[in-house]
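**Q** here is a sequence together with a model predicted from it:
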Amino acid sequence: MGFIPVFILTVLFFVMMFGIGFILNMLMKTTWLPAYLFVLVMMPVVVYSIWDRNAMSLWEHLAGFQTVDYVTGAAGLAGAVLSGWTIQKLRLGGYKMF
């Protein structure tokens, strides 16, 4: 893939996970739940859904991913973590809504 589609995809996943995490944090009054959900639910579901049935082990399957897959996953995780950090700072700043 070219640089521009990868950049757009990375920014899209970052903003999407930040927004979803921010809304979940506001509704559920939790700080780090979106980051935990991303790591414990979202990533394994994605890995399993595109599982290569010919791969013998998990490491062989993970080696089949491209760099863009890892960059996109890292951007999504960064967005989820940053949403938790933002909510935490807003709460420490005295905002009761968050």
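**A** Looks like it arrived, so ask away.
**Q** please count neighbours and contacts with C-alpha atoms only from this point.
**A** Noted.
**Q** so Tyr95: helix, strand or coil?
**A** Per DSSP: H, G, I helix; E, B strand; the rest coil, the secondary structure class of Tyr95 is coil.
**Q** separation between it and Gln88?
**A** Noted for Tyr95: a distance of 10 Å to Gln88, by Cα to Cα, to the nearest Å.
**Q** list the contacts of Ile87.
**A** Phe22, Asn25, Met26, Thr31, Phe98 (Cα atoms under 8 Å, 6 or more residues apart in numbering).
**Q** here's the one I want to compare it with:
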Amino acid sequence: MYMSIVVLPISMLLFFVLFFGIGFILNMLLRMSWIMAIIYPVVTILIVDKVSFVEYFTNSKAAFSDLGSRLMNLGSADIFILSSGLAGAIVAGIVIKLLRKKGYRMF
């Protein structure tokens, strides 16, 4: 699928901000600095794959085979967008650690 040059940076920025915000809030509430960076691969699998979660346990071979083929067939724009989401989750962990180090207590 074709993506214009304007849509790609906007999508990357939106994914970065989205996962930074979600990661920041989860880090404040759960007091685990890297929770979103750990959860992000599961979120990515749910975004990319079209197989239901239960099928990974009932029909594992076909589900993981389909997941592998879908991950290998991702376009470069999709990879950039998903990578910016991961970067947002990692930056949220770094910011929380820096804020805690400087003495700010969140909840």
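**A** In hand now; what should we look at? Here the structure is a predicted model, which is why all the values come from computation and not from measurement.
**Q** on that earlier part again, between Tyr95 and Gln88 of the first structure, tell me which one has more neighbours.
**A** Gln88 (17 against 11; other Cα atoms under 10 Å).
**Q** Ala92 of the second structure is in contact with Gly23, isn't it?
**A** Yes: here Ala92 of the second structure reaches Gly23: they are 5.6 Å apart, a contact under Cα atoms under 8 Å.
**Q** stretch 79-91 of the first structure corresponds to what range in the second structure?
**A** Mapped onto the second structure using TM-score structural alignment, stretch 79-91 of the first structure covers residues 88-100.
**Q** check which residues of the matching stretch are buried.
**A** By 16 or more other Cα atoms under 10 Å, the buried positions in stretch 88-100 of the second structure come out as Gly88, Ala89, Ile90, Val91, Ala92, Gly93, Ile96, Lys97.
**Q** ok, the third one - contacts?
**A** Listed by Cα under 8 Å, 6+ apart, the contact set of Ile90 of the second structure reads Phe20, Trp34, Met36, Ala37.
**Q** longest helix of the second structure?
**A** Longest helix in the second structure, counting residues (DSSP state H): helix 76-101.
**Q** secondary structure element holding Leu8 of the second structure?
**A** When elements are assigned from DSSP states H and E, Leu8 of the second structure belongs to helix 7-30.
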